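Trainee: Output the structure for:
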Amino acid sequence: MTEAAMPPAVIAEAVAAAKEMLRLTHESEDALLARLAATAFALAEAFCGVALVTREFVETVEGDGSWARLARAPVAAVTRVEGAGGVLSVSAYAVDIDGDGDGWVRAAERVTVTYRAGASAGFAVLPAGVAHGVVLLAVHLFENRQGEVAPPAAVAALWRPFRRLRLDVGLHRERHA
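Mentor: Prediction:
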């Protein structure tokens, strides 16, 4: 799966918030803080189980005629489905986005699916706990560059209410059989 990087504007807002927390006024550490903010976002998305900020993803799905769940959620739209010969006709595949925001694809052949997924439009509209956890983790990584100190437990506590666990993969297949 390939995905667009976290949008630069989102990283810039997280860097500004981290600089405010660190009381930094110069720009000499901005590049480092941007990498650390991107890392914090990646860890937040892995922990929460969702794409936090809406962006494009491209994923290859092995087509065997059964439903396959797309890796990222919540899915806003499936924008393109391509097979080995290019864009497929609508009759060659099926797409569904369920009530939980999971995207599903069914095709008889291997397909490449392009879709948009994400829970919010940007940093400013992320839930406060998620945004603060990202900033707190970026600041922690900045202050503890040697990696000898564990991240603050508050980061997981801030993200836990937004964590999404997937327990039943087969349920969609049964509903749409």
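
Trainee: Please count neighbours and contacts with C-alpha atoms only from this point.
Mentor: Will do.

Trainee: Identify each buried residue in stretch 17-34, please.
Mentor: Residues of stretch 17-34 classed as buried: A17, A18, K19, D30, L33, A34 (neighbour count, 16 or more other Cα atoms under 10 Å).

Trainee: Which ones among those residues lie within helices?
Mentor: Cross-referencing the buried residues of stretch 17-34 against helices under DSSP state H gives A17, A18, K19, D30, L33, A34.

Trainee: Excluding chain neighbours, what is closest to the fifth one?
Mentor: Which is L33. Closest residue to L33 apart from its sequence neighbours, by Cα to Cα, 6 or more residues apart in numbering: V15 at 5.9 Å.

Trainee: I'd like the structure of this one too, to check against the first:
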Amino acid sequence: MMLMEETEVAQAALPLAAFRAHLRQGTGFAEDGLQDVVLESFLRAAVSAIEARTGKILLKRDFRLTLASWRDATGQAMPVAPVDAVTGVAVLDRDGVERVVDPALYRLERDSQRPRLVPVAALLPVVPQGGSVVIAFQAGMGANFDALPADMRQAVMLLAAHYYEYRDETGLSAGCMPFGVTSLIERYRTVRMLGGGAA
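Mentor: Model (predicted):
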């Protein structure tokens, strides 16, 4: 399985001004925007870390999922949520020759934890031996930062501020995330049941 971002989070979707205020940085100076590039990088890092921890995409963008075979031909679980739309499915043979699958043959089964691509009939299209299937889709909780739930917005701000405050610290353990952030995002984490076999 390979999940690729087709589009990145637009700069306009990131709350730079709100983040400056959160950090209590001074305003009204000629250098107001001097650190914007640095602040943007911390916001992007915080968004990415929270998405990785929860399996939820915060800001809407396009993705491409490539699979060597279906995990379950009666319905393929998507690796992230929430998925807004499946924009295309294509099957490739071992030589890379692509065949676009008719959208009438599949549909998106929406779910806050594990959305699935399911067949309209019995099974999803056959993936040739040595071939692959590519699913193009759009996922995200909101088109901009203000559209996110309040707890997710706060978690991003807290984590980005943590990265900013400890940007020179090398002694922090790998994957370090402040307790306030983990408690805010806990309810969004994917719950796996039955060892993930059916997911």
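
Trainee: Need the TM-score between these chains.
Mentor: Here the TM-score for the pair of chains, by TM-score structural alignment, normalised by the length of the first structure, is 0.82; 170 aligned residues with a Cα RMSD of 2.5 Å.

Trainee: in the first structure, what residues pair with stretch 153-161 of the second structure?
Mentor: Per TM-score structural alignment, the counterpart of stretch 153-161 of the second structure in the first structure is residues 131-139.

Trainee: Counting residues, what is the longest strand that the first structure contains?
Mentor: For the first structure, the strand with the greatest residue count under DSSP state E is strand 75-83.

Trainee: That one against the second structure, how far on average?
Mentor: Mean deviation of strand 75-83 of the first structure relative to the second structure after superposition (mean Cα distance after the TM-score superposition for the first structure): 1.1 Å.

Trainee: Just the buried residues of that strand, please?
Mentor: Residues of strand 75-83 of the first structure classed as buried: V75, A76, A77, V78, V81, E82, G83 (neighbour count, 16+ other Cα under 10 Å).

Trainee: Nearest to A121 of the first structure among the residues you listed?
Mentor: Using Cα to Cα, A76 comes nearest to A121 of the first structure of the buried residues of strand 75-83 of the first structure, at 11.2 Å.

Trainee: Give the closest residue to the corresponding residue of the first structure for I57 of the second structure in space, chain neighbours not counted.
Mentor: Using TM-score structural alignment as the criterion, the counterpart of I57 of the second structure in the first structure is A51. Excluding the flanking residues, the one nearest A51 of the first structure by Cα to Cα, 6+ apart is G118, at 4.5 Å.

Trainee: correct me, but that neighbour touches A77?
Mentor: No. Here G118 of the first structure lies out of contact with A77, judged by Cα atoms under 8 Å, at a distance of 10.2 Å.

Trainee: hmm, back to that, which part of the second structure lines up with the longest strand of the first structure?
Mentor: By TM-score structural alignment, strand 75-83 of the first structure lines up with residues 83-91 in the second structure.

Trainee: Tell me which stretches of the first structure form strands.
Mentor: Assigned by DSSP E, the first structure shows strands spanning 2-3, 55-61, 68-69, 75-83, 86-87, 93-97, 103-107, 111-117.

Trainee: between those, which one is nearest to L136 of the first structure?
Mentor: Nearest to L136 of the first structure, of all the strands of the first structure, is strand 55-61, at 23.3 Å by Cα to Cα.

Trainee: End to end on stretch 11-22 of the second structure, go ahead and measure it.
Mentor: This stretch, stretch 11-22 of the second structure, spans 18 Å end to end (Cα to Cα, to the nearest Å).

Trainee: Please state the offset of it from the chain centre?
Mentor: With Cα atoms, centre = their mean, to the nearest Å as the basis, stretch 11-22 of the second structure stands 19 Å off its chain's centre.
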